[in-house]
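Enquirer: Test case, fold it:
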Amino acid sequence: MVTTADAKEQAAAAAKELKSRTGADGYDALVVLGSGWTDVADHLGTPDIELDAAELPGFAAPTAPGHSGRLRSLWVGAKRVAVLCGRVHLGEAHDPMAVVHPVRTVIAAGAPVVVLTGSAGSLRTDYAVGEPILVRDHINLTGASPLTGPDFTDLSRAYSARLRGVAADADPSLAEGVYAEVTGPELMTPAELGMLRASGADLVGRSLALETIAAVEMEAEVMGLATVSNDAVGGVFEPFDPDAALEAVRRHTQRLGELLNTVLMRV
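Expert: All right, here's what the predicted structure looks like:
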């Protein structure tokens, strides 16, 4: 079994290769772009170098729709930022260590700030499709963890209040919510969605939580931002349409890019 220490050692080796390939001494931040977010990279900052992330040790190519396997190194003002234009999920037959390896790698390359993005179904009727929601907390329903061993990792402040404050200053209209990560790839039943709502979840998706756990364990500051891709209030709205869900995010590419650019400039 791969331990947390093993995984961090592998991430350190991959970080060395990343810096060699990009010519970077280190990174000031990492941005992970989720489903439908790939084009946001074009609005983040000044491009520098782009490569196929799967060429780096331990990285796997995403297979989920709306995810690219590219890693872009770019400048946001004077800050060097690594942008992962996609991710892998547990539902793609990857284990938790593989899912979080890219995040661990860029943190090992020096990034103290991690911005995790994604799309999510809304469990609330007051969230509009296409609306970005700041993640205040998460519920990990995958039954998995990217950590092993006897040491505890405190997740009581997993999503940085400071970073949420920076984002709220940049866009006062941003709402906050609790994100539930499930494994997938199957969609949830109406009864399961009702259970999530009763448990306090506002959003449901297949990412963020495991990456956040790994990032917090490595003492990075985390911000989560999920765009509402569809209504997920069981049995009330139309059946899930994956193409429409991706398009709901893509329609807001420029706004999302400008928001993240402003946040990165200020942190």
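
Enquirer: contacts and neighbour counts: CA atoms only from here.
Expert: Will do.

Enquirer: Tell me the secondary structure of Ser73, please.
Expert: strand (DSSP: H, G, I helix; E, B strand; the rest coil).

Enquirer: the helices in the stretch 151-267 of the chain, which residues?
Expert: 161-170, 190-199, 209-217, 242-250, 253-266 (DSSP state H, counting those that start in this stretch).

Enquirer: Can you give the distance from the fourth one to the centre of its chain?
Expert: Put simply, helix 242-250 sits 17 Å off its chain's centre (C-alpha atoms, centre = their mean, to the nearest Å).

Enquirer: packing partners for that helix?
Expert: strand 221-231 (3 or more C-alpha pairs under 8 Å, 6 or more residues apart in numbering; DSSP states H and E).

Enquirer: tell me what the strand it packs on is packed against?
Expert: Going by 3+ C-alpha pairs under 8 Å, 6+ apart, strand 221-231 lies up against strand 113-122, strand 132-140, helix 161-170, helix 209-217, helix 242-250.

Enquirer: let's see this one next to it:
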Amino acid sequence: MTTLPELDEAARVIRHHLPARPSVGVVLGSGLGGWADELADLVKLPYADIPGMPRPAVAGHAGMLCAGRVGDVQVACLQGRAHLYEGHALAKAVFGVRVLARLGCRAVLLTNAAGGIHHSFAAGDLMLITDHLNLMGVNPLVGPNDEALGKRFPDMTYAHDPRLLELARAAANDAGVTLREGVYAALLGPTYETPAEIRMLRTLGADAVGMSTVPEIIALRHMGVPAAAISCITNLAAGLTQRELDHAEVEETARASRARFSALLSAWVRRAGEGAAAGSAS
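Expert: All right, here's what the predicted structure looks like:
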């Protein structure tokens, strides 16, 4: 497991480049990284310049830490994430969100590209993750527990923070964006699922499937940092169409959804930032 001194060294290097302490952290998934380029007073720092930070090698993940403002809300944003299927150790896959927590973010909003399982979903839909199924076969808390980071057995009843979920719904109303809701199943990858696996996931109650996010949610819950996530449904899962799945299609659909996604995420960040400020003042 990553140690607190390692996280704090990374945070120290990042703080040297930040104009202000961030109150909201954001993680941008496949094809969704363009949102960070719209931040006011934008500062970029390559992951390669941050001690301990893993560098993603998947198309659509730029590997930059971006800092700036959405309105009056100071934001630190991960423009891309490391995945387990790239060969990264589990502790490395959650290193970025743990650093966001150590930077002082009082809420972290995550995004991903996902395959749609629910029969009513279409490519381009945005889905608020209300709960998840960890089917990756791994957990970022396995191994010795560092009590300085969090307790040994964190409760996962509210892993997807209820207040942030409500703020996402309100943000969708602000932005005039339709926001679906559902359960996200996380599998290891990098293969897409078989039609039989999709039928299994539907039986288990999954509405969308992907290869990320859940370890990060667990790590943030461990540290006591409120977190929630939105999926961009970039394709229908295997067996629901006659087409073979392709990562280029995932990126293209994410880019095509950029305007609605950006409007929703910006509104969500504003509301989460206001909530964080109110919480610190009370």
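
Enquirer: nearest spatial neighbour of the equivalent of Ala113 of structure 2 over in structure 1, skipping sequence neighbours?
Expert: Counting by TM-score structural alignment, Ala113 of structure 2 lines up with Ser119 in structure 1. Nearest-residue entry for Ser119 of structure 1: Thr227, 4.7 Å, with adjacent residues in sequence omitted and distances by C-alpha to C-alpha, 6 or more residues apart in numbering.

Enquirer: which ones are touching Ile129 of structure 2?
Expert: 160, 181-184, 228-231 (C-alpha atoms under 8 Å, 6 or more residues apart in numbering).

Enquirer: try 7 Å this time
Expert: 181-184, 229-231 (C-alpha atoms under 7 Å, 6 or more residues apart in numbering).

Enquirer: Go through the helices and strands packed on strand 221-231 of structure 1 and pick out the most buried.
Expert: strand 113-122 (a mean of 26; mean count of other C-alpha atoms under 10 Å).

Enquirer: Roughly how far does the residue nearest the centre of structure 2 sit from Glu166 of structure 2?
Expert: Centroid check for structure 2 by C-alpha atoms, centre = their mean gives Leu110 as the closest residue, at 2.4 Å. Relative to Glu166 of structure 2, Leu110 of structure 2 is positioned 15 Å away (C-alpha to C-alpha, to the nearest Å).

Enquirer: quick one, what contacts Glu92 of structure 1?
Expert: No contacts exist for Glu92 of structure 1 under C-alpha under 7 Å, 6+ apart.

Enquirer: can you pull the contacts of Ser229 of structure 1?
Expert: 119-121, 129-130, 245-246, 248-249.

Enquirer: My guess is the match of Ala113 of structure 2 contacts Leu225. True?
Expert: No: contact between Ser119 of structure 1 and Leu225 fails when scored by C-alpha atoms under 7 Å: they sit 8.5 Å apart.

Enquirer: just to revisit the earlier point, now that we have the contacts of Ile129 of structure 2, which one has the most neighbours?
Expert: Most neighbours among the contacts of Ile129 of structure 2, by other C-alpha atoms under 10 Å: Tyr184, with 32 neighbours.

Enquirer: And it, how far from Val225 of structure 2?
Expert: Distance from Tyr184 of structure 2 to Val225 of structure 2, by C-alpha to C-alpha: 20 Å.

Enquirer: quick one on the thing from earlier: let me have the helices of the stretch 151-267 of structure 1 in a markdown table, extended by distance to Cys85 of structure 1.
Expert: Putting these into a markdown table (distance: least, C-alpha to C-alpha, whole Å) gives the following:
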| stretch | distance to Cys85 of structure 1 |
| --- | --- |
| helix 161-170 | 21 |
| helix 190-199 | 29 |
| helix 209-217 | 15 |
| helix 242-250 | 13 |
| helix 253-266 | 13 |
